[in-house]
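Engineer: below is the sequence, then the predicted model.
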Amino acid sequence: MQAISIEGGVTAAQGFLASGMYCGIRKNKSKPDLALIYSKVPCAAAAVYTQNLVKGAPIQVTRRNLADSIAQAVICNSGNANTCNADGEQKAQMMCEAAAKALHLEPEDVVVASTGVIGQVLPIEPILEATPKLAESLTEDGSADAAKAIMTTDTVVKEAAAEVTINGKTVRMGGIAKGSGMIHPNMATMLCFLTTDANIAPAVLDSALRIAVKDSFNMVSIDGDTSTNDMTAILANGLAENDPIEEGTEAFDLFTETLRAIAIRLARMVAKDGEGATKLLVCKVTGAASDADARTVAKSVICSSLLKAAMFGADANWGRVLCAIGYSGAPVDIHRVDVGFASRAGSIEVCVNGAGIPFDEEVAKKVLSEDEIDILVTLHDGNASASAFGCDLTYDYVKINGDYRT
């Protein structure tokens, strides 16, 4: 049975509660800046982290806490990344201790995260003071509140959920994410917290997460900058009471495909909400010799600043697509490549066998004026395919990042 989308996010699965509030990290008091996610019972846990050598203090603490692959809560602040600070790990640990005390847990059962400005000292007092109230406000309807509290330059709340029948039991999973700038493929490139009531061992959960991430968050790029703090973490509390999910089974495939679908939905939301963006760009590569080649080409196209600028201007400058394919590093026969564009307004082919063909510029303009655009690349080298997610490059991106700290 295939999964179906349901309402909700990180609290869609049984036994999960969440909350979000303003505690005082941000200058803007209208924006919440502290989130909490809690499971009524201990969970199997797994996470993937940014590959940037500069890593936020919360990542170091979370890695230690997840050494036993068990967690029961997540605490996250926005407005300050707690990165490149001498006291960073101490304060991340204090956040874990505050959450643990309020929830009657052990500090090592808490995942901690921070997002915001790098290199500024994190004021810990507002977090410590607010955490008891944050715990008291936990609710089954708190997913959106938590999602708002982890936002930085995001303009929309990002949450998704689904359910699927596994071994005769209804299994639910959901998640929230934040990400708008400083995003580039290299895992994790944003914050994402996923939850499920599935009964699944930590090692199996970790395998499923890595498969889902490969086709979703690792295929997103906004601006080519891999962030310092980002992670994707998943908690599974087993309350669905399904038979344990094992690798190599139909149950594992169902679970992984559902998780992958949620991750891709969230990845598309992140890409569409890129800083200053007006359009979601999806590069769909088919006919590649291997999955690796397909991913390499799709990422290269979606990362091209020149192409992103052309899409902002609704300019069907297909030469920039071919250029990005050419420097991607994938062994592609450029003389066999076809390129087209598609959107709700229709589709148009612009390049066949590596050469331009006549096309109607007015039709192309109409296709590229929509807010979601597919860049269609056919390589004619094999049967592999992949998609990458990005956005256009606008004047507002520079405005946002020109005064990000002030």
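Structural biologist: Received, thanks.
Engineer: C-alpha from now on. contacts and neighbour counts both.
Structural biologist: Fine.
Engineer: what sits against residue 98?
Structural biologist: Applying C-alpha atoms under 8 Å, 6 or more residues apart in numbering, we find residue 98 in contact with 128, 131, 132.
Engineer: surely it is in a helix?
Structural biologist: Yes. Counting by DSSP: H, G, I helix; E, B strand; the rest coil, residue 98 falls inside a helix.
Engineer: so how far is residue 254 from it?
Structural biologist: 37 Å (C-alpha to C-alpha, to the nearest Å).
Engineer: now do the buried residues in stretch 329-344.
Structural biologist: 330, 332, 334, 337, 338, 339, 340, 341, 342, 343 (16 or more other C-alpha atoms under 10 Å).
Engineer: I figured the third one hits residue 326, correct?
Structural biologist: Yes. With contacts defined as C-alpha atoms under 8 Å, residue 334 counts as touching residue 326 at a distance of 7.1 Å.
Engineer: and the strands in the stretch 51-200 of the chain?
Structural biologist: 70-80, 110-117, 158-166, 169-178, 191-196 (DSSP state E, counting those that start in this stretch).
Engineer: so which of those is nearest residue 54?
Structural biologist: With C-alpha to C-alpha as the measure, strand 110-117 is the member of these nearest residue 54 (13.7 Å).
Engineer: what about versus this one:
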Amino acid sequence: MPVGMANFPQMPRIEGLRLGTAMSGIKTAQRRDLVVIEVPEGATVAGTFTRNAFCAAPVTVAREHLQACRLRDAAPRYLVINTGNANAGTGEVGMRDARATCAELAGLVDVDESAVLPFSTGVIGETLPMDRLLAGLPAALRGLDDGTAGWQAAAEGILTTDTRPKGASLTIAMGDETVTINGISKGSGMIQPNMATMLGFVATDAAIPPGVLDELLREAVDHSFNCITVDGDTSTNDACMLIATGSGPAVDDPQRLAVFRDGLQRVMNELAQAIVRDGEGATKFVTLQVDGAVTRQEALDVAFTVAHSPLVKTAMAASDANWGRILAAVGRAPVVDFDVSRVTIDLGSVRLVEQGGRAPGYTEEAGSEVMAQEEIGIRIDLARGQRAATVWTTDLTREYVAINADYRT
């Protein structure tokens, strides 16, 4: 069961942007597994993609098409997403299928093939059932919707092992006007983005130039999706797209840019944390805060070392206050000239470690009380600099093993 309650939010309409879904039977009958997102003319689009060397065919094609649009000073007009099959590890056949999907949709809506970006998620190493996928495109187009129902159906249509759709929405003041930011994401396992299996699609009615949009997306992803981990595995298919339709206020001065940047980060954080809360088999949502680092990367290295420790994660699952596992993980992080005598570690409000060992006031009862909670905070202060970072992760349960042992069956 996912950690924490989460109802799908109301999504205000973003003029010109519509979402449609279909049940095409790619892996499972009678479930939404094909999504089309229609982008209005005049929009700007930015994207970040997985750095996995075995990136999926749709990732390669999406990058190529996005670049082709930029070269002709245009933006993609349609995104097409399928679940149930990742079209990764499929060689030249996979590339042909990804391009054929774009060509089919482009023909149906009368746009250039490069104006369509493909995305896939699901099982690696199997070719797409192209007959069923292509047959589902007209139904997805007929169902295009610009309201909450369209967003929620799309959020459901991109799920794999997820247990619930993930969405976030925010309306912010921009002078006398307002700007809306809507987003959906998917991901539950194979989560450690490096750009989580994760996909994210975020749209706003703000008017933002391509270069600024690229910068905003990279920054927001670095502090959200790139700060989550369930199991330390980076997918072949990760992608996050940001669409600015331009139907609303222009983000055209430093003050407006700061307001929008803050709003975008809040939406991205909510979507990223929703993935962790729905991590495969997760029963705990864990926030790792590392302070006092020389660089942000150093803080991230320490946080991820703890977050990826199977011993720490299984202790969390058992609500076992085995603080020595946290201490050991911090100690093996790749930090140069590490003075452990200066490090402090807190579990919630309970001090675990100081001056190189267990804090004098620590009790097993106090530690166990924190570990029994659904949401756990761990704060590590390296006391060697001014930089900090936050990472969100889960525990590691028997259910995680069961889900992944049976994933293809």
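Structural biologist: Cool, got the structure. Being a predicted model, the structure only gives us computed values, none of them experimental.
Engineer: could you pull out the strands for the stretch 251-400 of structure 1?
Structural biologist: 280-288, 338-343, 346-352, 355-356, 372-378, 384-391.
Engineer: using a markdown table, please lay out those strands together with distance to residue 406 of structure 1.
Structural biologist: Formatted as a markdown table, the strands of the stretch 251-400 of structure 1 follow (distance: least, C-alpha to C-alpha, whole Å):
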| stretch | distance to residue 406 of structure 1 |
| --- | --- |
| strand 280-288 | 28 |
| strand 338-343 | 37 |
| strand 346-352 | 42 |
| strand 355-356 | 46 |
| strand 372-378 | 32 |
| strand 384-391 | 25 |
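Engineer: out of those strands, indicate the one that is most buried.
Structural biologist: When you average the neighbours per residue for each of these (mean count of other C-alpha atoms under 10 Å), strand 384-391 leads with a mean of 27.
Engineer: which residues sit against that strand?
Structural biologist: 215-216, 219-222, 267-268, 271-274, 277-291, 294-295, 298-299, 302-303, 308.
Engineer: now do that strand: which range of structure 2 does it align onto?
Structural biologist: Using TM-score structural alignment, strand 384-391 of structure 1 corresponds to residues 387-394 of structure 2.
Engineer: cool, and stretch 313-327 of structure 1?
Structural biologist: Going by TM-score structural alignment, stretch 313-327 of structure 1 sits over residues 318-332 in structure 2.
Engineer: any chance you could map the helices in structure 1?
Structural biologist: Using DSSP state H, the helices of structure 1 run over 57-65, 88-103, 125-136, 143-149, 202-214, 250-272, 291-303, 305-312, 319-326, 361-367, 395-402.
Engineer: residue 222 of structure 2 -> structure 1?
Structural biologist: Checking TM-score structural alignment: residue 222 of structure 2 goes with residue 214.
Engineer: how far away is that match from residue 307 of structure 1?
Structural biologist: In terms of C-alpha to C-alpha, residue 214 of structure 1 sits 24 Å off from residue 307 of structure 1.
Engineer: between those two, who's got more neighbours?
Structural biologist: Just comparing residue 214 of structure 1 and residue 307: by other C-alpha atoms under 10 Å the higher neighbour count belongs to residue 307, 24 against 18.
Engineer: from residue 62 of structure 1, how far out is the nearest residue to that one once chain neighbours are set aside?
Structural biologist: Leaving out its chain neighbours, the residue that sits closest to residue 307 of structure 1 by C-alpha to C-alpha, 6 or more residues apart in numbering is residue 320, at 5.5 Å. Look at residue 320 of structure 1 and residue 62 of structure 1: by C-alpha to C-alpha, they are 41 Å apart.
Engineer: between these two, who's got more neighbours?
Structural biologist: More crowded of residue 320 of structure 1 and residue 62, by other C-alpha under 10 Å: residue 62, with 26 against 17.
Engineer: of the strands of the stretch 251-400 of structure 1, which is nearest residue 150 of structure 1?
Structural biologist: strand 384-391 (20.8 Å).
Engineer: about what we covered before: possible to save the strands of the stretch 51-200 of structure 1 as CSV with distance to residue 315 of structure 1 and mean neighbour count?
Structural biologist: Below are the strands of the stretch 51-200 of structure 1 laid out as CSV (distance: least, C-alpha to C-alpha, whole Å; neighbours: other C-alpha atoms under 10 Å):
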stretch, distance to residue 315 of structure 1, mean neighbour count
strand 70-80, 36, 26
strand 110-117, 34, 26
strand 158-166, 29, 24
strand 169-178, 30, 26
strand 191-196, 33, 27
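Engineer: for the longest strand seen in structure 1, give me the average deviation versus structure 2.
Structural biologist: Looking across structure 1 with DSSP state E, the single longest strand is strand 34-49. Aligned to structure 2 and superposed, strand 34-49 of structure 1 gives a mean residue distance of 1.6 Å (mean C-alpha distance after the TM-score superposition for structure 1).
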